[in-house]
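In: with the input below, show me the fold.
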Amino acid sequence: MGDTGLWIAGLTGATAVLASWVTSRGHVRAARLQAEISKAAQEETRQGEVRRASYLAFLEQAHLMGVEFRQTPSVLSIEDQQHRRARLAEHRARLREVYGPFRHTCQVATVHARSSSAIEACDRVFAASRTVYMALGDIADGVTGASAFYTALDQYWTAVDSLGKAVRLEES
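Out: You can find the predicted model right below:
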């Protein structure tokens, strides 16, 4: 009976060591998996924050362009053609200054967009801003009347509004 007790004690000890080893491997795997899930969740959160920040920056720049566009009616109301042309040239130069950050934030927002609808909305705002600028050039050159600006401006604000809607849909 003494040999049997020793054999049972050895088997019990080996089983305990094996169980401990299996348990520790399970804990290590679980910890590794939990760390990977946590890292993925943090990365997704970070990317979401970057995306939201890029959209907000682009929308802010779009509104800053709008502030500049709001200066246009006073320029267009100038009766003297020479003076009006000179003021339009100055106004377009100011628009080009604001255009750099606007273009940059558009590109950043497009890079971080998750959906094709958000990318298309960014592109529409960008294209509409160009249309407004080109309309001002045509007005300065006498090719078209002031109504072209107002039509282009309506398209611009419609595009900005559509961008806001696309961003809200993407974020929900």
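In: okay, CA-based contacts and neighbour counts for the rest of this
Out: Fine.
In: name the next helix or strand downstream of the lengthiest helix in the chain, please.
Out: Longest helix in the chain, counting residues (DSSP state H): helix 2-69. Remark: after helix 2-69, the chain's next helix or strand is helix 72-76, criterion DSSP states H and E.
In: in that following helix, which residues are buried?
Out: Residues of helix 72-76 classed as buried by neighbour count (16 or more other C-alpha atoms under 10 Å): 72, 75, 76.
In: do stretch 151-167 as well
Out: Buried residues in stretch 151-167, counting neighbours by 16+ other C-alpha under 10 Å, are found at 152, 153, 155, 156, 157, 159, 160, 162, 163, 164, 166, 167.
In: to compare against the first, here's the next sequence to fold:
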Amino acid sequence: MGDATLWVAALTAATAVLASWVTSHGTARAARIQADAAAATVQADRLRAARRSAYVDVIEQAQRMGDLYWKVTDAHGIDDADERLAALLDLRVRLRGEYAVLRQRVWVADLEGPPAVAAAADRLRRSTSEHYRALDAMITGDTDAGQRFADCFAPFWESVVSFVDVARTALHSARL
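Out: Sure thing, here's the model as predicted:
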């Protein structure tokens, strides 16, 4: 009877050690999975925040340029030729500066990705070219340039709206 008790005690001890090892291994694995999931969530949140910031910067800069486009239209309507030329020259300098900022912000949006947003941002950037050409023509006295400038606003604004739509879709997609 003593031998059976020894075997039962040894078997019980071995079972307890094995159960303890399995439990600790499972707990450690579960903790590792939970930590990995938390790290992935934090990384996704950081990426989403960086992208959102980059996209908002592009939108804000496009708005600044749009505001200057309205000022160009107003300046083109000035009756005094010297005053009109001075206003248009000043606005061209200001637009160059704002374009430089837009270009930099488009590069950041391109860096943050995804490719669809980068492409939309670049289309927005390129949509400013015709405005600039028309402004230069206004400065040189081209009589049709004012209308060409006005005609550029709708495509520019459409590129802004398109960028916002693509950026929104990218931010709300399941995969970043």
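In: quick revisit: which one of the buried residues of stretch 151-167 of the first structure is nearest to residue 136 of the first structure?
Out: residue 152 (9.5 Å; C-alpha to C-alpha).
In: element containing that closest one?
Out: helix 147-171.
In: do residue 142 of the second structure as well
Out: Counting by DSSP H and E, residue 142 of the second structure is part of no helix or strand.
In: what is the neighbour count of the aligned partner of residue 12 of the second structure in the first structure?
Out: Under the alignment (TM-score structural alignment), residue 12 of the second structure pairs with residue 12 in the first structure. For residue 12 of the first structure, the neighbour count with other C-alpha atoms under 10 Å is 12.
In: over to the one 3 residues further on?
Out: When counting by other C-alpha under 10 Å, one arrives at 12 neighbours for residue 15 of the first structure.
In: on that earlier part again, now do the longest helix of the first structure and helix 147-171, the angle between them.
Out: Angle, helix 2-69 of the first structure to helix 147-171, by axes from the mean of the first three to the mean of the last three C-alpha atoms, to 10 degrees: 170 degrees.
In: other SSEs contacting helix 2-69 of the first structure?
Out: When contacts are defined as 3 or more C-alpha pairs under 8 Å, 6 or more residues apart in numbering; DSSP states H and E, helix 2-69 of the first structure packs onto helix 81-112, helix 147-171.
In: could you rerun that using 7 Å?
Out: helix 81-112 (3 or more C-alpha pairs under 7 Å, 6 or more residues apart in numbering; DSSP states H and E).
In: the helix it packs on vs the second structure, average offset?
Out: Following superposition, helix 81-112 of the first structure is found to deviate from the second structure by 2.0 Å on average (mean C-alpha distance after the TM-score superposition for the first structure).
In: any idea how far that helix is from the middle of the chain?
Out: 21 Å (C-alpha atoms, centre = their mean, to the nearest Å).
In: how about it: buried residues?
Out: The neighbour-count check on helix 81-112 of the first structure (16+ other C-alpha under 10 Å) flags 84-85, 87-88, 91-92, 95, 98-99, 101-103, 105-110, 112 as buried.
In: then stretch 19-36 of the second structure?
Out: Buried-residue list, stretch 19-36 of the second structure, by 16+ other C-alpha under 10 Å: empty.
In: if we can go back for a sec, distance from the helix holding residue 152 of the first structure to the second structure after superposition?
Out: Compared with the second structure after fitting, helix 147-171 of the first structure has a mean deviation of 1.4 Å; criterion: mean C-alpha distance after the TM-score superposition for the first structure.
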